[in-house]
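Colleague: With the input below, show me the fold.
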Amino acid sequence: MSTFAEENVPGRHGPSATVQADPREVGRVRTEYSPAHDGDPDPGEIVWTWVPYEENDGRGKDRPVLVVAREAGGTFLAVPLSSKRHDGDLEWVPIGSGPWDRTGRDSWVDADRVLRLHEDGMRREACALDRMRFNLVRRRLQERYGWS
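Modeller: The predicted model follows:
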């Protein structure tokens, strides 16, 4: 059973809903590091959005994601973060801890799961990831999908 607060999470419903994207079918992707403290989502920033569960059955969770690319149509590509340990799992890139996790837990980025986000479907309440850690994620995405 969901609560009213969960129903109104940005990215959960409607035209600004966060959806899973097939990374091999999104066309040419140019990842970039361009965070700007302007209130708008930018590649290199960690933002919060509704992330549907992989079963795609309507359930999901409000969670942090790393924006990795801006698409021509005004949408963004992002990869989800998790605080669950994924040591040694090649689909997960360790990025350590940061202000996106209030308790300071280490995080991993799921390079195997790409999400398409809309500007209205995100909360801009997190931070920019530093360039070194962003480049670790970028390299993994380049290796997996041939993105530039």
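Colleague: Please count neighbours and contacts with C-alpha atoms only from this point.
Modeller: Will do.
Colleague: Name the nearest residue to the most centrally placed residue in the chain, ignoring sequence neighbours.
Modeller: Taking CA atoms, centre = their mean, the centroid of the chain lies closest to Val65, which sits 2.6 Å from it. The shortest distance from Val65 to any non-neighbouring residue, by CA to CA, 6 or more residues apart in numbering, is to Pro80 (4.2 Å).
Colleague: list the contacts for that neighbour?
Modeller: Val51, Arg63, Pro64, Val65, Leu66, Val109, Asp110, Arg113, Val114, Leu115 (CA atoms under 8 Å, 6 or more residues apart in numbering).
Colleague: Need the three-state assignment for the second one.
Modeller: In other words, Arg63. Secondary structure for Arg63, judged by DSSP: H, G, I helix; E, B strand; the rest coil, is strand.
Colleague: I have a second one here; can you model it like the first so I can compare?
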Amino acid sequence: MARMALNFSSIGGAVRASLRFLGVLRKPAGRTPAPATRAPAPGRSGNAARLRAGVTGTYPGDFTGTATLRYAPSPDGRPDPGEIVWTWVPFEEDHSRGKDRPVLLVGSHGRYLLGLMLTSKDHDGHPRARRDYVDIGTGPWDRQGRPSEAKLDRVLQIHPADIRREGSVLERKKFRLVADELRLLHGWK
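Modeller: Sure thing, here's the model as predicted:
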């Protein structure tokens, strides 16, 4: 039975990706992006990178309210809180540019999932960073096996259709560490 669920999950992901590629799923309102003719040079990320990542809409902005944290991972091919997924993340200073990276999903608000960007850069040596980052260790979301940290001071709003793939489920114990720090920093429930 588990094998069958995995196959349906894979098929569902392939169908969603195909629909996004064909432009059937989540066309942008009011304008059609120009097709990317060449990939951006290494180190440059912009609209072509967004199109390659399957992002079709505009970024609604970072989440600034309070939300309820939820741990509900489910191996069903759909993104759920408690899972680490890959998606396009806009740069803070320019939401029209960004890059594809791992994100820990922590809850939802309306039609958006709420996520925290992961980084492999170690911030333990910085006094301010102790409040803004939580160590979550290593996992299959990083091919090089580097330890990761969740960035707490920026909460991303992500449309589920813009998630490229599921990376893994974060252990409940590690999710609790992140959730406890989010509650302290943002006053979440």
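Colleague: Count the neighbours of the corresponding residue of structure 1 for Leu156 of structure 2 for me.
Modeller: With TM-score structural alignment as the criterion, Leu156 of structure 2 lines up with Leu115 in structure 1. Neighbourhood size, Leu115 of structure 1 [other CA atoms under 10 Å]: 20.
Colleague: Under the alignment, what does the residue nearest to Val65 of structure 1 map to in structure 2?
Modeller: In structure 2, Pro80 of structure 1 lands on Met117 (TM-score structural alignment).
Colleague: same thing with Val65 of structure 1?
Modeller: Val65 of structure 1 maps onto Val103 in structure 2, by TM-score structural alignment.
Colleague: What range does the host helix or strand of Glu143 of structure 1 cover in structure 2?
Modeller: Using DSSP states H and E, the element containing Glu143 of structure 1 is helix 131-145. Aligned by TM-score structural alignment, helix 131-145 of structure 1 falls on residues 172-186 of structure 2.
Colleague: Would you agree the residue nearest to Val65 of structure 1 falls within a helix?
Modeller: No: going by three-state DSSP, the assignment for Pro80 of structure 1 is strand, not a helix.
Colleague: where along structure 2 do the strands fall?
Modeller: With DSSP state E as the criterion, structure 2 has strands at 83-90, 98-109, 112-119, 133-137, 148-158, 163-169.
Colleague: possible to save those strands as JSON lines with distance to Thr66 of structure 2?
Modeller: Formatted as JSON lines, the strands of structure 2 follow (distance: least, CA to CA, whole Å):
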{"stretch": "strand 83-90", "distance to Thr66 of structure 2": "20"}
{"stretch": "strand 98-109", "distance to Thr66 of structure 2": "9"}
{"stretch": "strand 112-119", "distance to Thr66 of structure 2": "11"}
{"stretch": "strand 133-137", "distance to Thr66 of structure 2": "18"}
{"stretch": "strand 148-158", "distance to Thr66 of structure 2": "10"}
{"stretch": "strand 163-169", "distance to Thr66 of structure 2": "23"}
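Colleague: and the ones you listed, which is most packed in?
Modeller: strand 83-90 (a mean of 24; mean count of other CA atoms under 10 Å).
Colleague: got a list of contacts for that one?
Modeller: Against strand 83-90 of structure 2 from outside (CA under 8 Å, 6+ apart): 50, 53, 55, 59, 73, 79, 96-105, 117, 141, 156, 162-170.
Colleague: Ok, which of the strands of structure 2 comes nearest Ser9 of structure 2?
Modeller: Counting by CA to CA, Ser9 of structure 2 lies closest to strand 163-169 out of the strands of structure 2; the figure is 10.7 Å.
Colleague: got the angle for that closest one vs strand 83-90?
Modeller: Interaxial angle, strand 163-169 of structure 2 versus strand 83-90 (axes from the mean of the first three to the mean of the last three CA atoms, to 10 degrees): 140 degrees.
Colleague: how much does strand 163-169 of structure 2 stray from structure 1?
Modeller: Compared with structure 1 after fitting, strand 163-169 of structure 2 has a mean deviation of 1.3 Å; criterion: mean CA distance after the TM-score superposition for structure 1.
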